[in-house]
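Sequence and predicted structure are below.
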Amino acid sequence: MTSISAPPAYTSPAPRRRGAARVVALVLGSLLLLPGIALVAAGGLLLWAHGVHRSDGFVFSPEDRLSTSTHALFSDRIDLRTGADWLPVSTSIGDARVQVTADDRGAVFVGVARADDVNAYLHGVSRTHVDALGFDSPAGTDDQFPGGAPSGPPADQDFWIARSSGTGTQQVAWPAGDGDWVFVVMNADGSAGVDVDGRIGAEFPALGTVAWTVLIVGAGITVVGVLLVRPRRQGF
């Protein structure tokens, strides 16, 4: 009698769903890794600035050499509006500070005032625009406006919200309230030819909290991304 063997059991192919899920995990993991690593780097940089790059409680920009043959140096408008009612400027930034160091030739003046007041005082005065103090290498001072001497020494004006004059290093600090501010650097007597080293800074009282928050969030996103792209061990 001839025996008939049963056909081998049918083995179904591996479901495509598992492969598709793996592709989705790889794509999501790759998309998460880039912002995660960027946030970790940003958090580390903020922590470095908070712990190392402080002077007298302020985080300062790098120092720039500012020199002009005109009567005054004036900054960009410093707009300190946060754009969010729940985050007051005074809480996020604290006080702002401008510091200049003059050479040995004479006394220097540095003052901060509202942009409209500065524009009125320097109207018709030879002056030089300071572009991106501390954030350009070096700060640009090529934008000059022709004119004559000011109507009087800067220290005699009453519109400054903060001012300082004298030889050597001079600095002014002011509460970082909403508004457009401009800082001005001149020789104390209003004469032409200003030559100083300058930098700008702020207290940033919440910088440490922000830095740790950014670092932790970035680390969490990075870990999730790594877990998604990590090869999975196959079972037997």
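Received it, and whenever you're ready, just let me know what you need. Residues are numbered from 1 along each chain as shown.

okay, CA-based contacts and neighbour counts for the rest of this
Will do.

Would you quantify the distance from R97 to G190?
Separation of R97 from G190 (CA to CA, to the nearest Å): 22 Å.

How about L32?
In terms of CA to CA, L32 sits 56 Å off from G190.

do V210 as well
42 Å.

quick one: which of these two has more around it?
The residue with more neighbours, out of V210 and G190 and counting by other CA atoms under 10 Å, is G190; that gives 20 against 15.

mind listing the helices for the protein?
In the chain, the helices defined using DSSP state H lie at 16-51, 89-92, 115-122, 207-229.

Which among those helices is found nearest to V185?
helix 115-122 (11.3 Å; CA to CA).

Show me what the closest one is packed up against.
Helix 115-122 sits against strand 180-187, with contacts defined as 3 or more CA pairs under 8 Å, 6 or more residues apart in numbering; DSSP states H and E.

Residues contacting the strand it packs on, please?
71-80, 98, 106-115, 118, 154, 193-194 (CA atoms under 8 Å, 6 or more residues apart in numbering).

In PyMOL, how would I select just the buried ones from those?
For the buried members of those, the matching PyMOL selection, counting by 16 or more other CA atoms under 10 Å, is:
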select buried, resi 71+72+73+74+75+76+80+98+107+108+109+110+111+112+113+114+115+118+154+194
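
tell me how far the ends of stretch 174-185 are from each other?
Counting by CA to CA, you get 16 Å between the two ends of stretch 174-185.

same deal with stretch 80-91?
Rule used - CA to CA; the end-to-end distance of stretch 80-91 is 12 Å.

Included below, for side-by-side comparison, is a second structure:
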Amino acid sequence: MKPGSVVMLVIGTLLALLGLGVVSGGAAVAWANSQQQDGRFLETPARTFSVDTYALTSPRSDAGLGVSTGLPFDVGTISLRATSLGGDGEIFVGVAPQAEVDRYLADVNHTVLRNVTFAPFRAEYDDLAGSSEPEPPGDQTWWTESVSGSGEQQLTWDIQSGGWAIVVMNADASPGVDVSLQAGARSDLLTPVAVGLLVGGGLLLLIGILLVVAAAIGLGRAATPTGPGQGPGQGPGQGPG
């Protein structure tokens, strides 16, 4: 058995398996990209969020919701569908710089959505104490994007660099937010990512298959038995010379 052929077989098998995994990932990304055509979003299931405070806000982080890009296309757009479950009440949804939201909700009893899981659904909250009553959110002029009203409201926002926060409140700033929320996202990045994964994975798979075939041929030649009285390199009827 030729050691070189064995090594080639192992490397070829590993490359083929890696390429198959990358191609599978590319196919999944391509499918996700197909779901966001014609302005559609990849969306989570609608879930109910209920808090007793004045406002429900997105998790706070040093990075915020935004990212720094500099790319010649949109990194992504997020969508949030909100429907008030509090009878005929109107709901407000807005996105604004984190610093503006911090000033607005300073000393206001509000809730930060810390984490969400969907299988099974579970929302984890942090309640922040306060003694002040907020002014109606629609009266504020610093919102970057906002929607309000009865029935389903949809906020869409192109991701930008910096620290940002999403706020959900009753439009009249009353306490007790009971709302159905459905988040979504779309990104122009999915197309180049899918193409890169499919092409790169396809090349790895092709190289792996070629190495496996070459190794199999080499091992087959090494395993060919010699006839009686034949030494290596001797043909039939040839003596040792």
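Looks like it came in fine. The model shown is predicted, which means the values in this text are computed figures rather than measured ones.

So for S67 of structure 1, which of the helices of structure 1 sits nearest?
Nearest of these (CA to CA): helix 115-122, 17.6 Å.

residues in structure 2 aligned with that closest one?
The aligned range for helix 115-122 of structure 1 in structure 2 is 98-105, by TM-score structural alignment.

can you give me how far that stretch is from the chain middle?
28 Å (CA atoms, centre = their mean, to the nearest Å).

what does it contact?
Contacts of stretch 98-105 of structure 2 (CA under 8 Å, 6+ apart): 64, 134, 142, 163-165.

check contacts around D158 of structure 2.
74, 76-78.

how near is it to V95 of structure 2?
11 Å.

try V195 of structure 2
For V195 of structure 2, the distance to V95 of structure 2 equals 33 Å [CA to CA].

Need the distance between the two termini of stretch 141-154 of structure 2.
19 Å.

Which stretch of structure 1 lines up against that stretch?
Using TM-score structural alignment, stretch 141-154 of structure 2 corresponds to residues 158-171 of structure 1.

Figure out how far that stretch is from the centre of its chain.
25 Å.

And for stretch 103-116 of structure 2?
The chain centre lies 25 Å from the centre of stretch 103-116 of structure 2; the measure is CA atoms, centre = their mean.

Could you list the buried residues of that stretch?
In stretch 103-116 of structure 2, counting by 16+ other CA under 10 Å, buried: 105-106, 108-113.

Could you do stretch 43-58 of structure 1 as well?
Buried, per 16+ other CA under 10 Å, within stretch 43-58 of structure 1: 43-44, 46-47, 49-50, 54, 58.

what do we get in structure 2 for V52 of structure 1?
So, by TM-score structural alignment, V52 of structure 1 is matched to Q35.

From G218 of structure 2, how far out is its match?
46 Å.

got it, and G26 of structure 2?
Shown here: G26 of structure 2 relative to G218 of structure 2, a distance of 33 Å by CA to CA.

just L20 of structure 2 next, same as before
24 Å.

if we can go back for a sec, which residue sits closest to the match of V52 of structure 1 in space, ignoring its chain neighbours?
L42 (6.6 Å; CA to CA, 6 or more residues apart in numbering).

residues contacting the one you found?
Taking CA under 8 Å, 6+ apart, one finds 32, 35-36, 184-186 in contact with L42 of structure 2.

Show me the subset of those that structure 1 keeps too.
Compared against structure 1 with both residues aligned by TM-score structural alignment, their matches' CA atoms under 8 Å, the contacts of L42 of structure 2 retain 32, 36, 184-186.

now the one residue sitting closest to the centre of structure 2: how far from L155 of structure 2?
Against the mean C-alpha coordinate of structure 2, by CA atoms, centre = their mean, the closest residue is A185 at 8.9 Å. With distances taken as CA to CA, A185 of structure 2 is found 11 Å from L155 of structure 2.

what sits in contact with each of the two?
Common contact partners of A185 of structure 2 and L155 (CA under 8 Å, 6+ apart): S79.

contact partners of stretch 135-144 of structure 2?
So stretch 135-144 of structure 2 is contacted by 92, 94-97, 100, 148, 169, 171-173 (CA under 8 Å, 6+ apart).
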